[in-house]
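Visitor: sequence isn't available, so here's the structure alone:
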């Protein structure tokens, strides 16, 4: 049956049939990728976050589907999908870590950020070396945001006790006060990769690094090049309207 998606009645019928198709593929055929699509459908179309959360959780727990682990991690962190529920960073981290172990780059990014954050949730213990490991894994999987954060960590270094440091006294600190040493060459390399992966902020930093000769040879032409790239990305971002896309039907 064909649908005229310009007609409201046909759109409604198409959406309902899509939901039936996803439920069949998930519950009858037990396809984890379709269960994840069902979660997206419940979240984006039906706005039923409680059911979406249950689908993401079971798809992660029962099938080890990495993207669902990441999505349920987000729900846990925000306290989403359960009436009156507060965010649970520990539960979120557990699901992010599970997704990371299943090689989902976004899961690695978020588990890493939770571990290295200066303002750690009280439910979490700061573990910079482990967080660095997860962020590096995410960057190695071409996650530009992870590469950008790694660059930032190497620009200033990571102190063992960030609460006791300020921008004024940071220069007086000793090398053994840092978990990660300042390393502008590594910072440049990570910024370069992040910019190549279309991270706008990394391109802006890269421009500054070329302008100052930080971690690389000073080069005004390269500084100008990456500044223009960052500005162009910013302009493109303003034009983009966020949309949720769905797979058109279920492929075998």
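Guide: Right, received. Where do you want to start? These numbers come from a predicted model, not from an experiment. Numbers count the residues shown, from 1 in each chain.

Visitor: going forward, measure contacts and count neighbours with C-alpha atoms only.
Guide: Fine.

Visitor: remind me what the host helix or strand of residue 96 packs against, helices and strands.
Guide: Following DSSP states H and E, one finds residue 96 within helix 89-101. Judged by 3 or more C-alpha pairs under 8 Å, 6 or more residues apart in numbering; DSSP states H and E, helix 89-101 is in contact with helix 66-78, helix 105-116.

Visitor: A further structure is provided below for comparison with the first:
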């Protein structure tokens, strides 16, 4: 009996010894995380980074998530999307479901990892089941388009609803789109407008933009050009490139407002900064012709080139024309032909195609 008590006592003592380092490690991880969050809050991301890393090493899933965010966005350390994905994985494996959500986005878009829709769907499911609203919205989109899971519009409706109800504005906007287009349920423009507004009020730019279109056309809501412009402005401010372009063309051509080419140029600039190809081309044309901005051939060429690189056939044609004529850049028929040919591959309009084809034939001859 005495021997048994000794053995029992030894087992208990060993258990306590094992528990104490584990508890200390957890306490240390929490201390490192707390110090990192304080440094980040004070605007010192460089100081926060090693603290988050240490917290992650000590087993803090949130520490792994925070260092992943820093690596993902280049905040306090060099941007490294592959490393960020690795830390999102550690966070997810440790039970931080926001890590699962962000890793799902990486797999969906091929950011830092090879694109894999099936893995994205599995991770979105994990996040959604854990009440991460964006996970439900992300999984809803995969169901809507049939990537990584079978295409299922009704499942998309249910998942967008879950995302919206759980507080994700993008979920509300996405559900609004299904009502707007009658996908998976009966078309209902009034319901779509309500959901777009809900999304917009949560600063989902696409919600603001879509509601702006509805007010501009009087579709599901009263026609109100001023409200439409207000919504486009908010969406543009939230970096929605299509809204910036729409605002620009509204002022450029005086569609329901007084024509203002200078104001148009401002919004073309914002759209171009967001890599919206048509905005870059139109702003280039403005500089080429001194419309709304001072004439500047070099600026025009640079904008045409950016438009071309973003996939705009008019931009490529204009770059080709500059090389053919030797405007701003040295005359170079070979480069001109290259850009004309590129323009032709970018599905130009029926109006522009003959002009491009003539330019190619001219230089080939």
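Guide: In hand now; what should we look at? As the structure is a computational prediction, the values presented were derived from the model and not from experiment.

Visitor: what's the single longest helix in structure 1?
Guide: Longest helix of structure 1, by residue count under DSSP state H: helix 220-239.

Visitor: got the buried residues for that helix?
Guide: Residues 222, 223, 224, 226, 227, 229, 230, 233 are the ones in helix 220-239 of structure 1 that count as buried (16 or more other C-alpha atoms under 10 Å).

Visitor: now for these, which pair is the farthest apart?
Guide: Maximum pairwise distance in those, criterion C-alpha to C-alpha, is 16.5 Å, between 222 and 233.

Visitor: re earlier: can you redo the helices and strands packed on helix 89-101 of structure 1 as a markdown table with mean neighbour count and distance to residue 92 of structure 1?
Guide: As requested, these are exported to a markdown table (neighbours: other C-alpha atoms under 10 Å; distance: least, C-alpha to C-alpha, whole Å):
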| stretch | mean neighbour count | distance to residue 92 of structure 1 |
| --- | --- | --- |
| helix 66-78 | 25 | 4 |
| helix 105-116 | 26 | 8 |
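
Visitor: between the ones you listed, which one is nearest to residue 98 of structure 1?
Guide: Proximity to residue 98 of structure 1 (C-alpha to C-alpha) singles out helix 66-78 among those, at 6.7 Å.

Visitor: that closest one against structure 2, how far on average?
Guide: Mean deviation of helix 66-78 of structure 1 relative to structure 2 after superposition (mean C-alpha distance after the TM-score superposition for structure 1): 1.5 Å.

Visitor: which SS state does the alignment partner in structure 2 of residue 80 of structure 1 fall under?
Guide: Taking TM-score structural alignment, residue 80 of structure 1 has residue 219 as its aligned residue in structure 2. When classified by DSSP: H, G, I helix; E, B strand; the rest coil, residue 219 of structure 2 comes out as coil.

Visitor: wait, what's in contact with residue 219 of structure 2?
Guide: By C-alpha atoms under 8 Å, 6 or more residues apart in numbering, the contact set of residue 219 of structure 2 is residue 189.

Visitor: how near is the residue nearest to the spatial centre of structure 1 to residue 73 of structure 1?
Guide: Centroid check for structure 1 by C-alpha atoms, centre = their mean gives residue 106 as the closest residue, at 4.0 Å. For residue 106 of structure 1, the distance to residue 73 of structure 1 (C-alpha to C-alpha, to the nearest Å) stands at 11 Å.

Visitor: aligned to residue 215 of structure 1, what sits in structure 2?
Guide: In structure 2, residue 215 of structure 1 lands on residue 328 (TM-score structural alignment).

Visitor: which SSE is the residue nearest to that match when sequence neighbours are not counted in?
Guide: Using C-alpha to C-alpha, 6 or more residues apart in numbering and skipping the chain neighbours, the partner closest in space to residue 328 of structure 2 is residue 298 (5.9 Å). Using DSSP H and E, residue 298 of structure 2 maps to helix 297-309.

Visitor: superposed on structure 1, what's the mean shift for that helix?
Guide: Comparison of helix 297-309 of structure 2 with structure 1 after fitting gives an average deviation of 0.7 Å (mean C-alpha distance after the TM-score superposition for structure 1).

Visitor: need the next SSE after that helix, C-terminal direction.
Guide: Toward the C-terminus, helix 297-309 of structure 2 is succeeded by helix 313-325 as the next helix or strand (DSSP H and E).

Visitor: which residue lines up with residue 162 of structure 2 in structure 1?
Guide: Per TM-score structural alignment, residue 162 of structure 2 is aligned with residue 24.

Visitor: correction: the previous question concerned residue 209 of structure 2.
Guide: That one, residue 209 of structure 2, aligns with residue 70 by TM-score structural alignment.

Visitor: which ones are touching its match?
Guide: Going by C-alpha under 8 Å, 6+ apart, residue 70 of structure 1 touches 95, 96, 99, 104, 106, 107.

Visitor: rerun that using 10 Å as the cut-off
Guide: 56-57, 60, 76, 92-100, 104-108, 110-111 (C-alpha atoms under 10 Å, 6 or more residues apart in numbering).

Visitor: with residue 240 of structure 2 instead?
Guide: So residue 240 of structure 2 contacts 204, 205, 206, 208, 209, 232, 233, 234, 270, 271, 274, 276 (C-alpha under 10 Å, 6+ apart).

Visitor: mind putting these in a markdown table, distance to residue 134 of structure 2 included?
Guide: Listed next are the contacts of residue 240 of structure 2 as a markdown table, based on distance: C-alpha to C-alpha, whole Å:
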| residue | distance to residue 134 of structure 2 |
| --- | --- |
| 204 | 12 |
| 205 | 15 |
| 206 | 15 |
| 208 | 18 |
| 209 | 20 |
| 232 | 24 |
| 233 | 25 |
| 234 | 22 |
| 270 | 27 |
| 271 | 26 |
| 274 | 24 |
| 276 | 26 |
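
Visitor: need the contact partners of the longest helix of structure 1.
Guide: Contacts made with helix 220-239 of structure 1 from outside it, assessed by C-alpha under 10 Å, 6+ apart, are listed as 192, 195, 198-213.

Visitor: next, the angle from that helix to helix 184-196.
Guide: Taking axes from the mean of the first three to the mean of the last three C-alpha atoms, to 10 degrees, one finds that helix 220-239 of structure 1 is oriented at 40 degrees with respect to helix 184-196.

Visitor: and helix 220-239 of structure 1, how far out from the chain's middle?
Guide: 22 Å (C-alpha atoms, centre = their mean, to the nearest Å).
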